[in-house]
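Asks: here is a sequence with its predicted model. Questions after.
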Amino acid sequence: MLFGSLGIAIISLFLGDVLEGLLDSLFDSVGEFLNPLLLFSTLSVIGGSGVLLTKYTDMNNLYVLILSLFIGAGSYFLIYYFLVTPMSNAEASTSISIFDLEGKVGEVITTIPANGMGEIFIESTNGSRNETAMSFDGVEIKQGTEILVIQVIDNVLYVSELEEF
């Protein structure tokens, strides 16, 4: 049981997406709680603890089985709540929200009229982006002017001219 489940756990680690696609209908109904990698890892822990308890203790085989099952159940919940759940909630992209642009400095690439919209260019470590902008102060901001993003409302950036001291 130890080597078989360990081998399947390692295979599912590398081919997890393929197995997940094949077993998609089964595991969608029970959720992420019963994913194959987690199940076979738990079986590996049960088998490994059974081997160690049998070899290094004088306990009865029934007690070894019961204790191994408890150790496996404990490892299942620890792995699920401390590895699977946080990793499934982790964001895999480097994109940023438009609201993260508040307080950033950029440059006007299309003149922003006093009561209209223009376009600004903001450069960051995640890449550069062009966004629609309006004047926060209600004044015209010319092309090439450095600006500061003050606020984001309805996916429009409200900017003010950046003044140097």
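Replies: On my side now, so go ahead.
Asks: please make it C-alpha for all contacts and neighbour counts, starting now.
Replies: Will do.
Asks: now do the helices in this structure.
Replies: Secondary structure of the chain by DSSP state H: the helices cover 2-14, 16-22, 24-30, 36-56, 61-79, 85-89.
Asks: give me the contact list for the longest one.
Replies: Helix 36-56 is touched from outside by 1-3, 5-6, 8-9, 12-13, 16, 20, 59, 61, 64-65, 68-69, 71-73, 75-76, 79-80, with contacts defined as C-alpha atoms under 8 Å, 6 or more residues apart in numbering.
Asks: distance check, Leu157 against Val149.
Replies: 6 Å (C-alpha to C-alpha, to the nearest Å).
Asks: so of the helices of the chain, which one's packed in deepest?
Replies: Highest mean neighbour count of these: helix 36-56, a mean of 19 (counted as mean count of other C-alpha atoms under 10 Å).
Asks: hey, what's the angle from that one to helix 61-79? Just curious.
Replies: 140 degrees (axes from the mean of the first three to the mean of the last three C-alpha atoms, to 10 degrees).
Asks: just the angle between helix 36-56 and helix 2-14, please?
Replies: Put simply, helix 36-56 runs at 150 degrees to helix 2-14, going by the same axes, to 10 degrees.
Asks: circling back: redo the helices of the chain as TSV? Include distance to Ser95.
Replies: Converted to TSV, the helices of the chain look like this (distance: least, C-alpha to C-alpha, whole Å):
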stretch	distance to Ser95
helix 2-14	26
helix 16-22	23
helix 24-30	28
helix 36-56	29
helix 61-79	28
helix 85-89	15
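Asks: picking that back up, need the overlap of contacts for Leu157 and Val149.
Replies: Counting by C-alpha under 8 Å, 6+ apart, nothing touches both Leu157 and Val149.
Asks: and here is the other one:
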Amino acid sequence: MEALFWGCLVGGILFAVVTVLLGDILSGAIDGVLDFLSVDFLNPMVLASFITVFGGAGIMLGNYTELTSWLQIILAMLAALVISILLYFGYVRPMENSENSTGFSIQELAGRIGEVTIPLPALGYGEVMVRVGASNTMHIASSFDKQPIAAGVRVVVVEVADGVLRVSELEERKGEM
């Protein structure tokens, strides 16, 4: 029984070391292998922690208690299950929910405020800078009102048509900025 526990402990530690050193390479190689299971808690980190804790708890129970082999296995599995659940709900799941994307759709820009960087002629195209998330993006724009708009003027995106922002000069009320 001790060999099983040692094998799980050493295997779990080796998995952790290999994951730290070669994680990106392995992630790309086995990406989607367990997708058919489609169970969130079967995360490799959770499974590896279960195996490692099972081995470590089994070794400790074998060395410091006089319990039978079956009771050692059951208690080691319970300890591994508790630690894995704590790891999943305390680390893995919050990290999955915190992932951010910097991607956006140009259609989402309608209603946003921007600034003209290249003047917009009455019937032509220019360029507008719009803040998206933590960065500024530059987009081809045309005047919605068919009026020229100078560089540096604040505008509002009225609509997006054919990948071009159709903007109108922003009329700011006194006291607002």
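Replies: That came in fine, so what should we check first? Every value quoted in this text rests on a predicted model; they were computed, and no experiment measured them.
Asks: so what number do they get for TM-score?
Replies: The TM-score (TM-score structural alignment, normalised by the length of structure 1) is 0.66; 163 aligned residues with a C-alpha RMSD of 3.8 Å.
Asks: burial measure for Gly127 of structure 1, as a count.
Replies: Per other C-alpha atoms under 10 Å, the neighbour tally for Gly127 of structure 1 reads 10.
Asks: over to Glu107 of structure 1?
Replies: 20.
Asks: show me what contacts it?
Replies: 120-122, 143-147.
Asks: next step: the residues you listed restricted to strands.
Replies: Those of the contacts of Glu107 of structure 1 mapping onto strands are 120-122, 146-147, per DSSP state E.
Asks: mind listing what the residue nearest to Leu157 of structure 1 when sequence neighbours are not counted touches?
Replies: What sits nearest to Leu157 of structure 1 in space, not counting adjacent residues and going by C-alpha to C-alpha, 6 or more residues apart in numbering, is Ala133, at 4.5 Å. Contacts for Ala133 of structure 1 (C-alpha under 8 Å, 6+ apart) come out as 112, 117-120, 156-159.
Asks: report the separation between Ala133 of structure 1 and Glu163 of structure 1.
Replies: Ala133 of structure 1 sits at a distance of 18 Å from Glu163 of structure 1 (criterion: C-alpha to C-alpha).
Asks: and Ile98 of structure 1, by the same measure?
Replies: Counting by C-alpha to C-alpha, the gap from Ile98 of structure 1 to Glu163 of structure 1 is 23 Å.
Asks: swap in Ser93 of structure 1?
Replies: 34 Å.
Asks: swap in Phe99 of structure 1?
Replies: Phe99 of structure 1 is 22 Å from Glu163 of structure 1, by C-alpha to C-alpha.
Asks: just want the most central residue of structure 1.
Replies: Geometric centre of structure 1, nearest residue: Ala90, 1.6 Å, by C-alpha atoms, centre = their mean.
Asks: so Ser93 and Glu163 of structure 1 - more neighbours on which side?
Replies: With neighbours defined as other C-alpha under 10 Å, Ser93 of structure 1 and Glu163 compare such that Glu163 has more, 9 against 6.
Asks: how close does that one get to Ser5 of structure 1?
Replies: 65 Å.
Asks: do the same with Ile120 of structure 1
Replies: Distance from Ile120 of structure 1 to Ser5 of structure 1, by C-alpha to C-alpha: 56 Å.
Asks: just Ser29 of structure 1 next, same as before
Replies: For Ser29 of structure 1 relative to Ser5 of structure 1 (C-alpha to C-alpha), the value is 23 Å.
Asks: re earlier: distance of the residue nearest to Leu157 of structure 1 relative to Val105 of structure 1?
Replies: In terms of C-alpha to C-alpha, Ala133 of structure 1 sits 13 Å off from Val105 of structure 1.
Asks: likewise for Leu19 of structure 1?
Replies: Distance, Leu19 of structure 1 to Val105 of structure 1, by C-alpha to C-alpha: 46 Å.
Asks: pull the number of nearby residues for Phe33 of structure 1.
Replies: Neighbours of Phe33 of structure 1 (other C-alpha under 10 Å): 16.
Asks: what is the burial count for the residue lying closest to it once chain neighbours are set aside?
Replies: Spatially, and ignoring its direct neighbours in sequence, Phe33 of structure 1 is nearest to Tyr80 (7.2 Å; C-alpha to C-alpha, 6+ apart). When counting by other C-alpha under 10 Å, one arrives at 18 neighbours for Tyr80 of structure 1.
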